[in-house]
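with the input below, show me the fold.
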Amino acid sequence: MLEGLTASTTASLQLHAVRPDGLAGFLAGLQDSAGAFVRATGFAAKAGEWALLPGPDGLAGAVVGLGTETSAWSYGGLPHALPAGSAWRLAPGAGDAGLAALGWALGAYRPRLHKAGGRAPALLHPPAGTAAAVMTAEAICAARDLINAPAADLGPAELAAAAVALAARHGGTCEVIAGAALEQDFPAVAAVGRGSPRAPRVAVLRWTGAADGPLVALCGKGVCFDTGGLDLKPPSSMLRMKKDMGGAAAVLAVAEMVMRSALPVRLLVLVGAVENAISGDAMRPLDVLRTRKGLKVEVGNTDAEGRLVLCDLLTYAVEQGPAALVDCATLTGAARVALGPDLPALFCNNDAMATRLLSAADAAQDPMWRLPLHDGYESWLDSPFAELSNVSQKPMAGAITAALFLRRFVPPDVPWAHLDMYAWNDANRPGRPEGGEAQCARALHAMIANMTQGFHPATSA
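A predicted model of the protein is given here:
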C-alpha cells in the first residue's frame, strides 16, 4: 500500500471536514471545551486549514477546512501536518471520500530512492469506494518516482524497461526497438540519441481492453537527460534536465490507469527513450535529418531535440489509425513563460477533442490551457536546405512553433492533442511535494474514459 495509507482501522482517530457555512453547526456539536478550543485557534474552515480536537484522554480527532470548493488539495497537507505516525479515518459526511484519499496519498509521497528516514506521515484508512482514487495515486506516484530518479540511475534502457514491466503487470505487450532497427524505423530518434554512450530506444506498449474499442495512441518524450547537445545549455538550465522524460512518465501513468480501470479501448503507448549528450558522434547544428515520415529536417538547434523524438513517434502512431492521438512532452521554456509551471499548454487540431480534454481536466482538477496552432507562423519553420527546420529563427512564440512543427507529422483528419508541460513542482504544496509531477495524467485518463461513452470527434481545424 502507498505510504500514508493503511488498511488497519485499529486505534484510528476521526477526521472531520467542514465548509465555512457549516462551521457554526459543527462547533455546536462538539463538547463545550473542544468547541471553545477550536474557536480559540481561529479556525475558519478555509481550504486545507486544520485543527486538532482535544478530548478527555488527550487527542480526540481533527478537523480540516474545505473552503468553498471541494479539492483533493484540501487534504494534501495533512499527512505531514498531523502527528507523525498517527492513524485516521474519515468521519461520516467528511467531504468527498475519493478526493480525500487521493489528496492524502499524493501529499504523503516522498522520494525514496536515495533518501530514507525522515518524519513518518500520518496514516489514513481509505474509506470504502475509494479504490479508484488510490489506484490513481499509485500511478501518479510511480510516475513521480521515474521523474525524480537521477539520470545516472534512469537512462534510456531503464525507461524502456519501466514500460516493459508496466505492460507485463497488466496483460499488455511491449516491444523495445533499438540498434539497426531503430536507425531504420525511427531515424530522428536515433539521431538525437547518437551522441550518448547509452543507446536510444523506442518502447511500443500495446494493450487491449476491448477488441472493437477505439484505438488511443499516446506518445511520450523520454529524454532521460538533456545537455542541449552541441548547443549546450548553461548550468542553470541543465540543473533539472533529469525531468526531461516527464512526458514519457505521464503517458505511462495514463497507461497504468487505463489498464487498471479496464477501459474498453485499444491502447498504444510509444516512449522515445534517449539521452541528448555531447560526443564526436552527436548531431550538429545545420545537420539535415531523415524522419520516419520521409520529411527532411534541418537542425537549427540541437537543444530542440524533443520534437525530433516526437515526430517519429507521431508518424508511427498515425500509421496505426488512432481514434485519438496525444503527445506529452516537457518541450519548451516558452510555454512556461506564457503559462507558468502549473498550466500545461494544450494544442489541438480538433475542437471537439479539445473541448472534451479541457472539460476532463477541469473535472479532474488537473488543469491545462489551450493555445492556438496559428497558421501565420508556419513559414517561420522554413529552411533553405531542407523541408523544414526544427526551430524558428524568430525569438517569439516558441511553444506555438514547436507545436506547428509536430503538426507537420499528423494528418488533419487524425484528432491530435499536444501537451507541453513542466512536469515538476518547484516547492512543496499540499498534495504536490517538490519534485517530479505527472501533469495531465488524470485529465487524459478522464478523457479516455469519456471516449468509451460515445466520443467520436469530428475533424475541425
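
only C-alpha atoms for contact and neighbour calcs from this point on.
Will do.

could you pull out the helices for the stretch 101-250 of the chain?
Shown for the stretch 101-250 of the chain, the helices assigned by DSSP state H, counting those that start in this stretch span residues 131-148, 156-169, 179-185, 187-193, 235-238, 246-260.

got CSV for those, with distance to residue 67 and mean neighbour count too?
CSV is the format used below for the helices of the stretch 101-250 of the chain (distance: least, C-alpha to C-alpha, whole Å; neighbours: other C-alpha atoms under 10 Å):
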stretch, distance to residue 67, mean neighbour count
helix 131-148, 21, 23
helix 156-169, 38, 20
helix 179-185, 53, 15
helix 187-193, 48, 27
helix 235-238, 38, 11
helix 246-260, 29, 28
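
out of the ones you listed, which is closest to residue 311?
Nearest to residue 311, of all the helices of the stretch 101-250 of the chain, is helix 187-193, at 7.7 Å by C-alpha to C-alpha.

counting by contacts, list what the closest one packs against.
Helices and strands touching helix 187-193, by 3 or more C-alpha pairs under 8 Å, 6 or more residues apart in numbering; DSSP states H and E, are helix 179-185, strand 266-276, strand 288-290, helix 306-319.

not counting that helix itself, show me its contacts.
182-183, 199-201, 272, 274-277, 282-283, 289-292, 305, 308-312 (C-alpha atoms under 8 Å, 6 or more residues apart in numbering).

ditto for stretch 391-408
Under the contact criterion C-alpha under 8 Å, 6+ apart, stretch 391-408 has outside partners 299-301, 304, 307, 310-311, 331-335, 347, 371-375, 377-378, 380-382, 390, 418, 420.

could you also give me the structure for this second sequence? I'd like to compare it with the first:
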Amino acid sequence: MHAIFQSASDQPSTPISFVTRSNWDAVRAGLPDAAQRFATASGYSGKPGQYLALPTADGDIGHVLFGLDEPGAKGHDPFRPGALPDLLPAGVYRFADPPHDTRLAALAFALGAYKFGRYRKAEPPAVKLVPPDGIDPVAIGRVADAAALARDLINTPSNDMGPAELADAAQALAMRFGATFSTIVGDDLVTRNFPLIHAVGMASVRAPRLIEFCWGDPAHPKVTLVGKGVCFDTGGLDLKPSGAMLIMKKDMGGAANVLALAAMIMDAGLKLRLRVLIPAVENSVAGNAMRPLDIFASRKGPTVEIGNTDAEGRLVLADALAYADEETPDLLIDLGTLTGAARVALGPDLPPYYTNDEALALDVARHAKAENDPLWRMPLWGPYDSWLDSKVATINNAPSGGFAGSITCALFLQRFVEAARSWLHVDIYGWTPKAKPGRPEGGECQAARAIFALLSERYG
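Take a look at the predicted model:
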C-alpha cells in the first residue's frame, strides 16, 4: 500500500467534506453550530479549491472543508483534491463524503504528495489518507509510485541522467521484477545495425546505447513499448536557442514514461509478454556531429537525409521501432517528447496520439477520459506522406515548410512499422509548466496511466 494511505484502525482521522456552491448549504447544515458560525465568519463559500480547517473547542482541527467545481463545469478538474496534501497540517484524514470521482480523488491525493528531493531537502507532506470505501489502495499506490518514478527520472538534470544512468534505472526496474536485461553500447550499435541511434549520439562523450528488457510469459500476447531516451537535446548543429534548451533534460520523458508504464504492468502481473526498448542518447555538438543534409542508412533499410539535426527523436525511434517490428508484436506503442508542433496545436496538457487501429483509438480515448490522463487523436494523414520525400535519399527526417509537424513526424515513424498487428504513437510533453492540483511543476507522467488502464482491461 502506498505510503500516503493509512488503515482506519491505526488512529483517529479528521473528516474532509467536499463542497460545491450547490451543496454548501446542505454541508453547512450538517456541521455543529460552532463550526457553522466559524465557516460563516471566515467567508467560506465552497468555491473551487477553497480550503478551510474548522477547529474544535480545544483548538484541534475537527473538520476540513474543500471546494470542488461542479461536474461538467468549464475547467472541471477531477484532480482538484490533489491540492490537499500541501494544504493540510500533519495528520490522518478521511473523505467524509464522496467527491465526484472517489478513485480519481484518492489518486490525486497520492500524486499531490510527490516531492522531488534529490538535491535539496523536500520532505513529502506529513499527511495520511484513510482509503475510501470501495477503493483499492494497492492499485492506486501502484500508479502513484510509477508516476513518481517518471517524475524523478525527468526531474533529474542531465549531468546525473545521461544514457548510462538511464540504463541503470531501467536495469534496476527490470531486476526488481525478474526481467531479462541487455544493452548495446557505442560503436556496437553500428556493428549490430542501429545506425540512426549511433548517428544521433556519436557526438557526445557519453556513449549512445539501446536498452532492452523482456518480462512475462512468452506465450502471452506480445506488447512492446518504445521510449525516446534523448537525455539532453542541444538541437545538434541546428542549435536550439538557450530558452528552448532550458528544460531539455525532459527530452527523455518518453523513456521515463515507458518505464513508468512497464512498472505498472509488471507490478500488476498483466497477462502479456512485455518488451521494452529505449534508445538512449545525448544530442550534442562536436566535430563529429551529424550535419544537415548528411545521409544515413536505417536499420530497416531506407536511407534518411538529415533535414534538421534537431529532429533527432524520430531518428532514434525509427531504428528502435524497426527492431521491435521484426518480431511482429500484437501491440507496439511508442512514447516520445517529439515536436513543438504538438504543443502549438494542443498545448502541454493534451498529447496527440496516432493509430490506424480504430478499436484501439476508441479505447485510448475512453481510458484517457476515465483516468484524467488527457489524450487527443490526430490523423495519420496520407496525403502529407509525400512531404517526407527526399531528392537524394529515401526519406527526409524534417521536411521544409513547417506545416503539420506532429503529423509528419508520426508519418515518418510509420514508415518503420509494417508487421506489428497494431501500433500506437503518442507525442507527449512530459512536463507540467505550471503547478496544478496533483501535478507539481516539473516532470510529468503522461499517457502511461491511460495506456495502463487499457492494457489492464485487455490483459488483466
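
residue 360 of structure 1: which of the helices of the stretch 101-250 of structure 1 is closest?
helix 246-260 (13.4 Å).

ranges for the strands of the stretch 301-450 of structure 1?
Here the stretch 301-450 of structure 1 has its strands, by DSSP state E, counting those that start in this stretch, at 324-329, 345-348, 369-370, 388-389, 416-420, 424-425, 435-436.

which residues of structure 2 does the third one align to?
Translated: strand 369-370 of structure 1. Under TM-score structural alignment, the alignment places strand 369-370 of structure 1 onto residues 376-377 of structure 2.

what is the end-to-end distance of stretch 149-168 of structure 2?
Length of stretch 149-168 of structure 2, first residue to last, C-alpha to C-alpha, to the nearest Å: 13 Å.

and it, how far out from the chain's middle?
Relative to its parent chain, stretch 149-168 of structure 2 has a centroid offset of 14 Å by C-alpha atoms, centre = their mean, to the nearest Å.

which residues touch the equivalent of residue 212 of structure 2 over in structure 1?
In structure 1, the residue paired with residue 212 of structure 2 is residue 204, using TM-score structural alignment. By C-alpha under 8 Å, 6+ apart, residue 204 of structure 1 lies in contact with 174, 175, 176, 177, 268, 269, 270, 271.

what do you get for residue 423 of structure 2?
331, 332, 333, 355, 356, 357, 417.

which of those are retained in structure 1?
Contacts conserved in structure 1 for the contacts of residue 423 of structure 2, using both residues aligned by TM-score structural alignment, their matches' C-alpha atoms under 8 Å: 331, 332, 333, 355, 356, 357, 417.

can you select the buried ones from the residues you listed in PyMOL?
To isolate the buried ones among those in PyMOL, judged by 16 or more other C-alpha atoms under 10 Å, type:
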select buried, resi 331+332+333+355+417
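
ok, of the kept ones among the contacts of residue 423 of structure 2, which one's closest to residue 455 of structure 2?
Nearest member of these to residue 455 of structure 2, counting by C-alpha to C-alpha, is residue 331, at 9.9 Å.

that older thread, reformat the helices of the stretch 101-250 of structure 1 as CSV; add distance to residue 446 of structure 1.
Below are the helices of the stretch 101-250 of structure 1 laid out as CSV (distance: least, C-alpha to C-alpha, whole Å):
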stretch, distance to residue 446 of structure 1
helix 131-148, 11
helix 156-169, 20
helix 179-185, 32
helix 187-193, 30
helix 235-238, 33
helix 246-260, 9
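
report how many residues lie close to residue 7 of structure 2.
For residue 7 of structure 2, the count of nearby residues is 14 (other C-alpha atoms under 10 Å).

let me fix that: residue 393 of structure 1
By the criterion of other C-alpha under 10 Å, residue 393 of structure 1 has 14 neighbours.

now do the same for it: its match in structure 2.
Checking with TM-score structural alignment, residue 393 of structure 1 has residue 400 as its match.

same check, this time on residue 182 of structure 1
By TM-score structural alignment, residue 182 of structure 1 lines up with residue 189.

quick check: which element contains residue 30 of structure 1?
Assigned by DSSP states H and E, residue 30 of structure 1 falls within no helix or strand.

residues in contact with it?
Listed by C-alpha under 8 Å, 6+ apart, residue 30 of structure 1 has no contact partners.

and residue 128 of structure 1, how many neighbours?
Using other C-alpha under 10 Å, residue 128 of structure 1 has 8 other residues around it.

now it: how far from residue 109 of structure 1?
From residue 128 of structure 1 over to residue 109 of structure 1 the distance is 21 Å, taken as C-alpha to C-alpha.

about what we covered before: from residue 200 of structure 2, how far out is the match of residue 182 of structure 1?
Using C-alpha to C-alpha, residue 189 of structure 2 is found at 11 Å from residue 200 of structure 2.

again, but for residue 47 of structure 2
On the measure of C-alpha to C-alpha, residue 47 of structure 2 and residue 200 of structure 2 end up 51 Å apart.

got it, and residue 389 of structure 2?
For residue 389 of structure 2, the distance to residue 200 of structure 2 (C-alpha to C-alpha) stands at 21 Å.

swap in residue 370 of structure 2?
Taking C-alpha to C-alpha, one finds residue 370 of structure 2 at 38 Å from residue 200 of structure 2.

what does residue 41 of structure 2 give?
63 Å.

now swap in residue 22 of structure 2 and tell me
Distance of residue 22 of structure 2 to residue 200 of structure 2, given as C-alpha to C-alpha: 56 Å.

which residues does the aligned residue in structure 2 for residue 333 of structure 1 contact?
Aligning on TM-score structural alignment places residue 333 of structure 1 opposite residue 340 in structure 2. Residue 340 of structure 2 is in contact with 405, 406, counting by C-alpha under 8 Å, 6+ apart.

same check, this time on the one 3 residues further on
For residue 343 of structure 2, the contacting residues are 351, 429, by C-alpha under 8 Å, 6+ apart.

and if you look at residue 257 of structure 1?
The contact partners of residue 257 of structure 1, taken as C-alpha under 8 Å, 6+ apart, are 135, 136, 139, 445.

what's it aligned with over in structure 2?
Per TM-score structural alignment, residue 257 of structure 1 is aligned with residue 264.

and the aligned partner of residue 323 of structure 1 in structure 2, how far is that from residue 212 of structure 2?
Residue correspondence to structure 2 (TM-score structural alignment): residue 323 of structure 1 is matched to residue 330. Residue 330 of structure 2 sits 18 Å away from residue 212 of structure 2, going by C-alpha to C-alpha.
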